[in-house]
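**Q** build the 3D model from these lines:
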Amino acid sequence: MSVGRDAELPRPRRAAGSGHYTSLDIALLAGVSQSTVSRALNGSRSVGTATRQRIETIARELDYHVDLRARHLRTQQTGALTLLMFADPALGGGGLNPFFLAMIAGITEAANKRGYDLIVSLQQLSDDWHGDYLRSRKSDGLILLGYGDYQRLQRTLRELASHDTRFVRWGVVQADQPGLSVGCDNREGCRRATAHLLALGRRRIAFLGEHSSRSPEFRDRYLGYGDAVRAAGLRVDPRLCINARLNELHAGAGAVARLLATAVPFDAVVAASDQIAISAMGSLQRAGIRVPEDVAVVGFDDLPLGALSSPSLTTVRQDPMLAGERLVATLVAQIGGGRSDSVLIPPQLIVRESCGAGALSPSPDAAATRRTARR
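**A** Predicted coordinates:
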């Protein structure tokens, strides 16, 4: 049966005495089971896209709405989700990663679409936040943004899992991880960024970012950088790999200072975040090094500030609205008892001015300035 704006649905019976259509009516019209209708309208990813869209269309045509109060009473649920963000004072501006701020809109919209209230909480990493959450029972599930040291976080995640807590976090997707996560394909994103620089003729590419097991996103970005360098028949020069942590406000400037102090030539920088990249660009320019003529720069995240920097920043985009949608969908599927898996979001390379057109020859003055800066 074709259902659309111009198609008139045959009207099924209404529930006796209710005056409203039921999920059973929708199931009969869609040719599926009542449980499939319930999963589809609750956002479960276990229902195929075409089936879900057909069910949603029929529900709109019948002006059917899920009785949230009845559902919550029946399932003994609160009808709320908790979004827990971690503050790091070293970041400034309230201690929040700016990328997480962009993600809030996607999470809020996705929760509202599924009939859930959203409780937003800001915590310090040192607080007993997991104990507070387990005791509060204020919501049906937990979304985690940010975590500091990943090795330390794993212990807490295992504790949450041991209490059958429904939770999902933004971060790397690993086979042996506690619980579920939604994350960007960091390795592929940084591989694309580095390959783009190599295609422009850049050959001495530095990487700025931490790449230890404490920071698995940055580690994956470093691995993607190495993949592209080796695929071009080059070797990764460890002298061009400078540690820079996201939770250090001026990490990019400090990394550039250490890089220049090595006196190792370089013509491009891949930064593990936009914050590091923007800070690095400022430091390069203050040293008399032109971006992109002398050194091309690429970041990661696609923060709004990157498009406004001078020059505008080439970066790898993590879609914050899609990320928010996937986080909520994954958590709601857990709450509903359906199948739920971790999700890997594909990255997108956004090319702007900081890469330029290729490996341009620096002027004699710029080259001399650069040599002086290294000394």
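
**Q** CA atoms for contacts and neighbours, from now on please.
**A** Noted.

**Q** ok, for residue 129, nearest residue in space, not its chain neighbours?
**A** The shortest distance from residue 129 to any non-neighbouring residue, by C-alpha to C-alpha, 6 or more residues apart in numbering, is to residue 123 (6.9 Å).

**Q** and stretch 277-295, which residues are buried?
**A** 277-284, 287-295 (16 or more other C-alpha atoms under 10 Å).

**Q** test my guess that the residue nearest to residue 129 contacts residue 85.
**A** Yes. Contact criterion C-alpha atoms under 8 Å: residue 123 and residue 85 qualify, at 6.2 Å.

**Q** more neighbours: those two, which one.
**A** Just comparing residue 123 and residue 85: by other C-alpha atoms under 10 Å the higher neighbour count belongs to residue 85, 22 against 13.

**Q** tell me the SS of that one?
**A** strand (DSSP: H, G, I helix; E, B strand; the rest coil).

**Q** what about the strands in the stretch 151-300 of the chain?
**A** 167-170, 180-184, 205-208, 241-242, 268-271, 296-301 (DSSP state E, counting those that start in this stretch).

**Q** before we compare anything, build this one as well:
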Amino acid sequence: MRKEFTALSLRDTVIETRSLPRRDTLQRKKIRRFWRKSLHSIKDIAKLAKVSPSTVANVIHGRRDRVSGETFEKVRRILEEQRYVSNMGARLMASRGSCLIALVLAYQNERRTSIVQDPFVSSVIAAVETEVQRKGYFLMLYSNPDMEECRKMALAWNVEGVIVLGCKRQGYYTLREQLDVPIVTIDTCFQEGDRDFVNVGLCDYEGGKEMTSYLLQRGHRRIGFLSREEGRDHFDPQFIDSARYLGYLAAYEEWGQRPEECWALDLSRNPKRRREQFMKLQQKNFFGCTALFLTSDLLALEFLGFCRDRGISVPDELSIAGFDGIREGERYRPALTTVCQDMREKGTRAVRELLRLLRRERERELPRRDIRLPVCIMERETVEDRGGNPYFGEEPGPSKKSAFA
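**A** Predicted coordinates for the structure are as follows:
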């Protein structure tokens, strides 16, 4: 009885072939013959359809305006029957470009795990990959904070455009001076007088202000602000957390109050050092704070785990709020109250902006284009509503020294 073969992936076919007994050579030959028959050139398809190779190429690339409807369907049907796989090398040569878009992850990563495992980063990567593929390009992922190495990569692979996630302002200008391809940044903090850039960012200032106001409205008189960059200046404009901190201060100002300096704490990138900071913070009774606002959901979830280990009840004893809106925050118990952003929209928008630059034939002079996506409060289970007036019931005492100093 003749055995029917269905289309298999190359990997599955190789595994199936290797698992066969050596004596079963007939089965091996059938599998190899199946794959040989499934590989055709455009000329082979043209002969079968009795059309020109250019007509087949037009059908492959979806150019319906150049082929009659009847011929288009006829060739398409033959392509499916013959399991045609396009020759990507020929496509790249015909398009006179590499069709490659590079996504550079420029984060300073001191963790043992890959930065790709970060839920925020992985969500942006997924969105970029989906949009790049939908537009007919290919994505190259490259993780390196060194802009010189990024330049070498872009030149070696002849990429048509670059999207940079997590680089500082100066790093962008260094890369732009050395590459003659469009570059779009994600979450880079540019200054007021900067020009020649396209950045897709977030309303970080508004997010910091909205969450602080949300906590104040729920009667939290003392709100701690925990950020990700140890040793940074809270007002340094090149850090995203600085914008969120300014929003935090603005919310207090609107309520006619001023937070103490010791409530703003910078956390180490090192997990072991960070846990020591958490313990020291607990020993100081959180400086009397009833709520803590952490500038990323990952930090907030890590702190929630610390609270669970130390027997601190959230939100009964201490309220916690995060920033980003990653899925893990929704799944955690108690579910994390956070400032939510659309991470997929951030990646999708970056690709569209890059392709817009490509269509403008790589103009050297770029307009100042700083896109700020909106944020919203996602209310869940980690913030207690204490009610009452959010103003301090006592006069602020002398500024205490930070436990992390």
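
**Q** before we move on, the earlier item: mind checking which of the buried residues of stretch 277-295 of the first structure are in helices?
**A** Among these, the residues falling in helices (DSSP state H) are 277-284.

**Q** what range in the first structure matches stretch 316-335 of the second structure?
**A** Matched against the first structure by TM-score structural alignment, stretch 316-335 of the second structure falls on residues 293-312.

**Q** same question, stretch 290-306 of the second structure
**A** Mapping stretch 290-306 of the second structure onto the first structure (TM-score structural alignment) gives residues 267-283.

**Q** any idea how far that stretch is from the chain center?
**A** Centroid separation between stretch 267-283 of the first structure and its chain, computed with C-alpha atoms, centre = their mean, to the nearest Å, is 19 Å.

**Q** same thing with stretch 180-193 of the first structure?
**A** Distance, centroid of stretch 180-193 of the first structure to centroid of chain: 9 Å (C-alpha atoms, centre = their mean).

**Q** could you do stretch 334-348 of the first structure as well?
**A** Distance of stretch 334-348 of the first structure from the chain centroid (C-alpha atoms, centre = their mean) equals 13 Å.

**Q** same thing with stretch 143-156 of the second structure?
**A** 19 Å.

**Q** residue 40 of the first structure versus residue 70 of the first structure, what's the distance?
**A** 18 Å (C-alpha to C-alpha, to the nearest Å).

**Q** swap in residue 96 of the first structure?
**A** Counting by C-alpha to C-alpha - residue 96 of the first structure and residue 40 of the first structure are separated by 34 Å.

**Q** number of residues surrounding residue 236 of the second structure?
**A** Neighbours around residue 236 of the second structure, by other C-alpha under 10 Å: 12.

**Q** what does it correspond to in the first structure?
**A** In the first structure, residue 236 of the second structure lines up with residue 213, judged by TM-score structural alignment.

**Q** likewise residue 245 of the second structure?
**A** With the correspondence set by TM-score structural alignment, residue 245 of the second structure lines up against residue 222 in the first structure.

**Q** again, but for residue 221 of the second structure
**A** Counting by TM-score structural alignment, residue 221 of the second structure corresponds to residue 203 in the first structure.

**Q** might one say that that match is in contact with residue 240?
**A** No. With contact defined as C-alpha under 8 Å, residue 203 of the first structure does not count as touching residue 240 (11.6 Å).

**Q** okay, and the common contacts of those two?
**A** When C-alpha atoms under 8 Å, 6 or more residues apart in numbering defines a contact, the residues bordering residue 203 of the first structure and residue 240 alike are residue 266.

**Q** give me the more crowded residue out of these two.
**A** residue 240 (20 against 17).

**Q** let me see the contact set for that one.
**A** 205-207, 259, 264, 266.

**Q** swap in residue 222 of the second structure?
**A** Going by C-alpha under 8 Å, 6+ apart, residue 222 of the second structure touches 259, 288-291, 392.

**Q** which of these are conserved in the first structure?
**A** Here is what carries over to the first structure from the contacts of residue 222 of the second structure, by both residues aligned by TM-score structural alignment, their matches' C-alpha atoms under 8 Å: 288-291.

**Q** spatially central residue for the second structure, please.
**A** Taking C-alpha atoms, centre = their mean, the centroid of the second structure lies closest to residue 124, which sits 2.3 Å from it.

**Q** ignoring the adjacent residues along the chain, who's closest to the match of residue 221 of the second structure?
**A** Counting by C-alpha to C-alpha, 6+ apart, the residue nearest residue 203 of the first structure is residue 267, at 6.9 Å.
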